[in-house]
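Participant: here are the coordinates; sequence isn't available:
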């Protein structure tokens, strides 16, 4: 298959394309390489996939990987409609996996327009390009944050998610609504993936695992929000990638039993589907911190703080649909995943 993966300088995108390339798919990677977090990590990921000298890459130019014959990379903004249109017309993708987005809940409180540009304008550009170029399946990153004020645990794709509490979450819910519209109107198969707190080697520097590891190694205090009374369904990167690949390979066909009288939010008569990809095993924040301390071999000094605006106290994924439809359930234990991350962190930063 020829697959476009957006967000390939990002955490999940980097791991996904390595798996796709290793199994023989032809891949075009796209990223705007913005400076939302430490560019050394983004450049490092690109270099690992044979895209060298990333800081000097020309905008809009396809670059051939030095490591994989079946991989090319292009630096582009999703909101650049003309450039996206040209790329699709030229490359003729079979499938698209959209992982590019302005990420982060807290950042959306102070930089709202970044989310509208990338996550709304950029997403409609992709939908239009898929529609006009006979793309067979669009899989895209949604987020567990769409569950918002929902307190029914575990979170199910069949739950109502109309009460987001951050603009980031609202932008991801908007993606799901926009995708359904295109599935319904143009028979474009789309699948939304609600990721639950992804972690692992090459992880994002704005996420708790990275921030905690860095601070503990530097002997600095860590900020523990909601006084440690948080639970997260931490999901290891390899488990996420396995789930994404199974989704890409299995476009939705639409549910003939779907009823408008009792509408199920997670599916449709149209070729549209939503999946949770989570570990189905929420971990207390204090237990998570203890696992990091054990991996590093050093105790953390803790700043206990109230919950932040836009944060939810707990996440917990119901992955029944993922198991029933695709025969898959994430299962990497938190201790194993954290050990792998700490090992990578020490090697990358030489500490």
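Facilitator: Thanks, I have it. Predicted, not measured: the structure shown is a model, and the values here were computed from it.

Participant: switch to C-alpha atoms for all contacts and neighbour counts from now on
Facilitator: OK.

Participant: in the stretch 201-350 of the chain, which spans are helices?
Facilitator: Per DSSP state H, counting those that start in this stretch, the stretch 201-350 of the chain carries helices over the ranges 208-217, 237-248, 285-296, 320-326, 334-349.

Participant: Export the ones you listed as TSV, with columns for distance to residue 75 and mean neighbour count.
Facilitator: Compiled in TSV, the helices of the stretch 201-350 of the chain are given as follows (distance: least, C-alpha to C-alpha, whole Å; neighbours: other C-alpha atoms under 10 Å):
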stretch	distance to residue 75	mean neighbour count
helix 208-217	26	19
helix 237-248	23	21
helix 285-296	35	18
helix 320-326	33	15
helix 334-349	24	17
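
Participant: before we go on, here's another structure to hold up against the first:
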């Protein structure tokens, strides 16, 4: 089957990662059904602009709705019969989940359950679902491997994502749906979310305001450039899990065509180096406001990507300075700020 004849359903298509993935699939000739609720967790205009860009391609079909709408999801699966489904829609934000946990129950738990039910009725060839590096929680051994136990989440957001992994495994086991779960590691890049550190830091520095640096700068993150991550997702579409064929160090379930994968850069960066890269790209210094660790945060993340490499081959690894510069260039262009 050619890519031009393939249909993919991308939930969260107006979101940061969903937008980049949908754009790549459209560029490769896919027909893309983009489902997004355009919620107001952050600037709706930014989400609408992403969808407008996708809409320039005649292969894009936007649907503005929530994944909790079971009748709509059933109709989409039965009418469109997507061969590939990438479920990225979720209520994001570690700290926000402490303030409004019910939103996470509705979007991350109920929304995912309804999507699994729709996939049960009309199974796709491959269902790919977003999890998060936050599920590793209190683990201190690094790098994080997919086969590690993940029993001690540090935020309600992470807990809902761990629940998604378990829910997906049960459906994969019971109904034979091939499912790959992705644990994303601190994704950044152009069109990024305003609630994330890169966006907030750039905005604050340009406005000559101090930036809040948690844990007094003693933080490390496995920063992953969005286009590198999307490359991994695209390569994995045609690699659905198959029972009975585990690789070395595989997370493949013994009772289901289900696998969990890290997608990260594979090297942690010190937060201070991240800030320095922003300063370099902007050509100005940041005013630092050092603070204690925030509830729900972890001091470091680091992805073991050996399993991913076995499945996809080596992925691009954009250097932090280059990725940050790409974001700053986009930010200046989007908000008409001279460089």
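Facilitator: That came in fine, so what should we check first? Quick caveat, the model's predicted, so the values are computed rather than measured.

Participant: re earlier: quick one: closest of the helices of the stretch 201-350 of the first structure to residue 266 of the first structure.
Facilitator: Taking C-alpha to C-alpha as the criterion, residue 266 of the first structure comes closest to helix 320-326 out of these, the separation being 9.4 Å.

Participant: what span of the second structure lines up against the closest one?
Facilitator: Against the second structure, the aligned range for helix 320-326 of the first structure is residues 306-312 (TM-score structural alignment).

Participant: with the first structure superposed, average distance for that stretch?
Facilitator: For stretch 306-312 of the second structure, the mean distance from the matching residues in the first structure following superposition reads 0.9 Å, by mean C-alpha distance after the TM-score superposition for the first structure.

Participant: Compute the distance between the aligned residue in the second structure for residue 2 of the first structure and residue 306 of the second structure, please.
Facilitator: With TM-score structural alignment as the matching criterion, the partner of residue 2 of the first structure in the second structure is residue 7. Between residue 7 of the second structure and residue 306 of the second structure the distance is 30 Å, computed by C-alpha to C-alpha, to the nearest Å.

Participant: Which position in the second structure pairs with residue 163 of the first structure?
Facilitator: Residue 163 of the first structure maps onto residue 152 in the second structure, by TM-score structural alignment.

Participant: is it true that its match touches residue 137?
Facilitator: Yes. With contacts defined as C-alpha atoms under 8 Å, residue 152 of the second structure counts as touching residue 137 at a distance of 5.5 Å.

Participant: more neighbours, these two?
Facilitator: Set side by side, residue 152 of the second structure and residue 137 give different neighbour counts by other C-alpha atoms under 10 Å, the larger being at residue 137 (20 against 15).

Participant: just checking, what residue in the first structure corresponds to residue 330 of the second structure?
Facilitator: Alignment of residue 330 of the second structure against the first structure is given by TM-score structural alignment, with residue 344 as its counterpart.

Participant: How many residues are close by the residue nearest to its match when sequence neighbours are not counted?
Facilitator: In space, not counting the residues next to it along the chain, residue 344 of the first structure is nearest to residue 201; the distance is 5.6 Å by C-alpha to C-alpha, 6 or more residues apart in numbering. The number of residues packed near residue 201 of the first structure is 21, by other C-alpha under 10 Å.

Participant: before we move on, what about residue 121 of the second structure?
Facilitator: 12.

Participant: Next one: it from residue 77 of the second structure, what distance?
Facilitator: For residue 121 of the second structure, the distance to residue 77 of the second structure under the criterion C-alpha to C-alpha works out to 8 Å.

Participant: swap in residue 253 of the second structure?
Facilitator: Spatial separation of residue 253 of the second structure from residue 77 of the second structure under the definition C-alpha to C-alpha is 26 Å.

Participant: quick one, which of the two is more surrounded?
Facilitator: When residue 253 of the second structure is set against residue 77 and neighbours are counted by other C-alpha under 10 Å, the residue ahead is residue 77, at 21 against 18.

Participant: Now check residue 213 of the second structure against the first structure: what is it aligned to?
Facilitator: Match for residue 213 of the second structure (TM-score structural alignment): residue 224.

Participant: Its match - nearest residue in space that isn't next to it in sequence?
Facilitator: With C-alpha to C-alpha, 6+ apart as the criterion, residue 224 of the first structure has its nearest non-adjacent residue at 4.9 Å, and that residue is residue 304.

Participant: Contacts only, for the equivalent of the one you found over in the second structure.
Facilitator: With TM-score structural alignment defining the correspondence, residue 304 of the first structure maps onto residue 290 in the second structure. Neighbouring residues of residue 290 of the second structure by C-alpha atoms under 8 Å, 6 or more residues apart in numbering: 212-217.

Participant: Fine, thanks again, bye for now.
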